[in-house]
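*Asks:* for reference, the sequence and a predicted model appear below.
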Amino acid sequence: MELTTVWFVLIAVLWTGYFVLEGFDFGVGILLPFLGRTEADRRTIVRTIGPVWDGNEVWLLVAGGATFAAFPEWYATLFSGFYLPLFLILLALIVRGVALEYRSKSDSTRGWDRAFFWGSLGPALLWGVAFANIVRGVPLDAAHEFTGTLLTLLNPFALLGGVATLLLFTLHGAIFLALRTTGELRRGATRIARTLAPIVLLVVVAFLIASDGGKPVWWAAVVVAAAGLAGALAATLRGRDGWAFASSALAVVAFTAALFTGLWPNVLPALDPANSLTVTNAASTPYTLTVMTWVAAIFTPVVLAYQAWTYWVFRRRLTGTPTGPQNPGPSALTPVNEG
């Protein structure tokens, strides 16, 4: 297998990991105002992702860095043409991170909760818009410069992609909350998951079919995504939170795989195919790709092992106390072993 192909696959894996892990983070933030009826509930919801959310964002940083090093032409065209949407995503992620860090240090948490909500909803929507445009193709000239405008990116297909990722991540977050909480919070998250799952299934499948990847492996990914969402609904109805989360994660994996398999061998198609960026004309030199491959082979298992250990340590469910100080320490959240 050529190194350009290897790095296309690795970048796809990095985006998959980001969407699976950060996807439920976004969902938790989106659901905060709907499930957090009391301050104790809101504290518990935030604490479900408290130990892991910043580690999940590392996948995005590595994906961006890998794209810059392996496919610099792709990186340059993407970040110049998609400058405003990507800037809005970055701004939302900053606001979200600040809200999570400073929420416990403020006497009033309402403002931080709103920032957490919008900082989660914005990227969940805009990542879908961005990837829909990448898959569909954008106007590029012979020098691979983006020649469109912001309105070019806000086409109906891209907006459908944004709705698809928004709903998919919200469902993923609801199932994650059902897995990580107890009592009324778990019941509320389960009700939302049961309601959302059929809608998400329809929207996600409609978006993927509209993207028309065409390849057999693409169709396999579409089928797996649909099966994952159906499995998540079935497991949720049976109260099997672990299986529901595994099925939801599988659906996110298959959804991302469908995007990248439909994209190959392009990395950024142009409306005029002669101007498209491919894994060949956008790639770095063979020497650069060789060095990067050795570095990735050494350090990737270490990073994966560390993150797996983190999730294992913080695997227990959380339950909030109905009374107590507004911004309590860890003792106000008691880990239990339900389910």
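*Replies:* Yes, it's here.
*Asks:* can we go C-alpha only for contacts and neighbour counts from here?
*Replies:* Fine.
*Asks:* the residue lying closest to residue 268 once chain neighbours are set aside: neighbour count?
*Replies:* Counting by CA to CA, 6 or more residues apart in numbering, residue 268 lies nearest to residue 277, which is 5.1 Å off, once chain neighbours are set aside. Per other CA atoms under 10 Å, the neighbour tally for residue 277 reads 22.
*Asks:* so where do the helices sit in the chain?
*Replies:* Counting by DSSP state H, one finds helices in the chain at the ranges 3-35, 39-49, 53-70, 72-81, 83-102, 110-136, 150-153, 156-180, 183-211, 216-237, 241-263, 286-313.
*Asks:* give the buried residues for the shortest one.
*Replies:* So that's helix 150-153. Neighbour-count burial for helix 150-153, counted by 16 or more other CA atoms under 10 Å, picks out residue 153.
*Asks:* what helices and strands are in contact with it?
*Replies:* helix 110-136 (3 or more CA pairs under 8 Å, 6 or more residues apart in numbering; DSSP states H and E).
*Asks:* quick one, the helix it packs on and helix 183-211 angle?
*Replies:* Orientation of helix 110-136 against helix 183-211 (axes from the mean of the first three to the mean of the last three CA atoms, to 10 degrees) gives an angle of 20 degrees.
*Asks:* for helix 110-136, name the packing helices and strands.
*Replies:* Checking 3+ CA pairs under 8 Å, 6+ apart, helix 110-136 ends up next to helix 3-35, helix 83-102, helix 150-153, helix 156-180, helix 183-211, helix 241-263, strand 266-268.
*Asks:* next, the angle helix 183-211 makes with the longest one.
*Replies:* Pointing back at helix 3-35 there. Calculated by the same axes, to 10 degrees, helix 3-35 forms an angle of 140 degrees with helix 183-211.
*Asks:* in contact with the spatially most central residue of the chain, which residues?
*Replies:* The chain has residue 19 as the residue nearest its centroid, 2.5 Å off, counting by CA atoms, centre = their mean. Neighbour list for residue 19: 252-253, 256 [criterion: CA atoms under 8 Å, 6 or more residues apart in numbering].
*Asks:* contacts for stretch 199-206, please.
*Replies:* Outside stretch 199-206, the residues within contact range by CA under 8 Å, 6+ apart are 160, 163-165, 167-168, 171, 222, 225-226, 229-230.
*Asks:* need the max-distance pair from those residues.
*Replies:* 160 and 230 (20.3 Å; CA to CA).
*Asks:* next one: residue 51 from residue 176, what distance?
*Replies:* Residue 51 sits 14 Å away from residue 176, going by CA to CA, to the nearest Å.
*Asks:* in addition, the following structure is provided for comparison:
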Amino acid sequence: MELQSVWFFLWGLLWAVFFMTDGFDLGIGSLYPFLGRSERDKNMMIHAMGPLWDGNEVWLITAGGVTFAAFPLFYAVMFSSLYSALMLILFALILRGVSFEFRNKVNRPAWKRVWDVCIFVGSFVPALLFGVAFGNIFKGIPIDQDGVYLGNLFTLLNPYGLLAGVLFVCLFLMHGALWLTIRTDGDLAGRAERLAGLLWPVLTGVAVVFLVATYIFTALYDNYLARPVLFLVPAISVAAIVGIKYFLMQKAFFRAWFASAATIVSCTFFGVIGLFPNLFPSSVKAEYSLTAFNASSSPLTLKIMLIVVLLFVPAVLAYQVWAYRLFSVKVTDEDLAHEEMY
């Protein structure tokens, strides 16, 4: 029982770390056609995320691997139920990675325009669909007693799922704009700063609507009402969102980015804590839901995996902290002269 609870927390933590790290480069890619006015701007935006984006996506593999190893039944049902959405995300991420590599291979405007569109699509689609997927998990998925999904892709595109998708997009756009204020200079950095200021009330408004809709359409608040101390988590989200605005006004951009990271992590845990012990709640009948206790691996498997995680995850986190510190300096024209961007 305790091992399943620990792994439920770790499962949520790994997804939160993925959204926190990969969120800024998905945000930059989504802003790419709007802030990239010149060839220099576009190359600078790619360089701003270039050394980090592929490392960030390691957390997606880790989160997926943990889902498979710790909760195999949940993994099987989730990938069969959300197959179309998850395949779209996978194809979009592949397209984005290829775009970074191919864009500057041929110095022709038409060639670059094609890959510019691919960078945008490959960033915006995952940002939206990750939100849609998790929004539907929060709301409940129509699965029967055998774990068979009783819907299709359009079933997932319900108002609450789309609202969660919009929230994820807003979070990632803010995260990406703030990273550009850190890594770029000149007019591009100024426009990114102004855009972050314009995004803040939009993000705040969407977050408020999402919290209200969550109370109406989901049972996430049940755990919070049963244990009011848990309301500290959404309180941290509110404080972090306010912190973004405060640090923006102070032009403390790195602190604003950390506040944005805290917002993403606390928002993710708001949903994870509300779900517990459900991993995949059924909207057909509560008894059909997959939980941390009826979908987990054997205790021995969970013990061995826990030892591995406690040994290696801190090392990976330390490496990423070092990498972020190393690449937190401004992109220079000398950097742009190199073809390799990561």
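*Replies:* Received, thanks. Just so you know, these numbers come straight off a predicted model, no measurement behind them.
*Asks:* TM between them?
*Replies:* Here the TM-score for the pair of chains, by TM-score structural alignment, normalised by the length of structure 1, is 0.93; 328 aligned residues with a CA RMSD of 1.8 Å.
*Asks:* neighbour count: residue 51 and residue 176 of structure 1, which is higher?
*Replies:* Set residue 51 of structure 1 next to residue 176 and count neighbours by other CA under 10 Å: residue 176 wins out with 28 against 14.
*Asks:* and the more buried one, what is it in contact with?
*Replies:* 24, 28, 245.
*Asks:* my guess is residue 48 of structure 1 meets residue 320, correct?
*Replies:* No. Counting by CA atoms under 8 Å, residue 320 is not a contact partner of residue 48 of structure 1; they are 10.8 Å apart.
*Asks:* and residue 299 of structure 1, how far is that from residue 305 of structure 1?
*Replies:* Residue 299 of structure 1 is 10 Å from residue 305 of structure 1, by CA to CA.
*Asks:* same thing with residue 230 of structure 1?
*Replies:* Per CA to CA, residue 230 of structure 1 is found 30 Å from residue 305 of structure 1.
*Asks:* do residue 32 of structure 1 as well
*Replies:* As judged by CA to CA, residue 32 of structure 1 and residue 305 of structure 1 stand 30 Å apart.
*Asks:* swap in residue 181 of structure 1?
*Replies:* Taking CA to CA, one finds residue 181 of structure 1 at 25 Å from residue 305 of structure 1.
*Asks:* who has more neighbours, those two?
*Replies:* Applying other CA under 10 Å to residue 181 of structure 1 and residue 305 shows that residue 181 carries more neighbours, namely 25 against 10.
*Asks:* who's in contact with residue 127 of structure 1?
*Replies:* By CA under 8 Å, 6+ apart, the contact set of residue 127 of structure 1 is 89, 162, 165.
*Asks:* my guess is the first one contacts residue 122. True?
*Replies:* Yes. Checked against CA under 8 Å, the pair residue 89 of structure 1 and residue 122 is within contact range at 6.6 Å.
*Asks:* between the two, what contacts are shared?
*Replies:* With CA under 8 Å, 6+ apart, residue 89 of structure 1 and residue 122 have no common neighbours.
*Asks:* just to revisit the earlier point, who wins on neighbours among the contacts of residue 127 of structure 1?
*Replies:* Result: residue 165 is most packed of the contacts of residue 127 of structure 1 (other CA under 10 Å), 27 neighbours.
*Asks:* tell me the counterpart of that residue in structure 2.
*Replies:* By TM-score structural alignment, residue 165 of structure 1 lines up with residue 168 in structure 2.
*Asks:* try residue 129 of structure 1
*Replies:* So, by TM-score structural alignment, residue 129 of structure 1 is matched to residue 132.
*Asks:* next, count neighbours for that match.
*Replies:* 26.
*Asks:* and the contacts of stretch 158-169 of structure 1?
*Replies:* Taking CA under 8 Å, 6+ apart as the rule, stretch 158-169 of structure 1 contacts 23-24, 26-27, 121, 124-133, 196, 200, 203-204, 207, 252.
*Asks:* apply 7 Å and report the result again.
*Replies:* Stretch 158-169 of structure 1 is contacted by residues 23-24, 26-27, 124-129, 132-133, 200, 203-204, 207 when judged by CA atoms under 7 Å, 6 or more residues apart in numbering.
*Asks:* mean shift of that stretch relative to structure 2?
*Replies:* Mean deviation of stretch 158-169 of structure 1 relative to structure 2 after superposition (mean CA distance after the TM-score superposition for structure 1): 0.6 Å.
*Asks:* repeat that for stretch 218-229 of structure 1.
*Replies:* Looks like 2.2 Å for stretch 218-229 of structure 1 (mean CA distance after the TM-score superposition for structure 1).
*Asks:* wait, which of the contacts of residue 176 of structure 1 is closest to residue 185 of structure 1?
*Replies:* residue 28 (11.9 Å).
*Asks:* now do the contacts for the closest one.
*Replies:* With CA under 7 Å, 6+ apart, residue 28 of structure 1 has these contacts: 173-174.
*Asks:* from residue 186 of structure 1, how far out is it?
*Replies:* 12 Å.
*Asks:* same check, this time on residue 12 of structure 1
*Replies:* For residue 12 of structure 1, the distance to residue 186 of structure 1 - CA to CA - is 33 Å.
*Asks:* neighbour count for those two, which is higher?
*Replies:* Shown here are residue 12 of structure 1 and residue 186; by other CA under 10 Å, residue 186 has more neighbours (23 against 19).
*Asks:* not counting sequence-adjacent ones, nearest residue to that one?
*Replies:* Of all residues apart from its sequence neighbours, residue 178 sits closest to residue 186 of structure 1 (CA to CA, 6+ apart), at 4.5 Å.
*Asks:* among the contacts of residue 19 of structure 1, which recur in structure 2?
*Replies:* Mapping those onto structure 2 (both residues aligned by TM-score structural alignment, their matches' CA atoms under 8 Å) leaves 252-253 still in contact.
*Asks:* report the buried members of the contacts of residue 19 of structure 1.
*Replies:* 252-253, 256.
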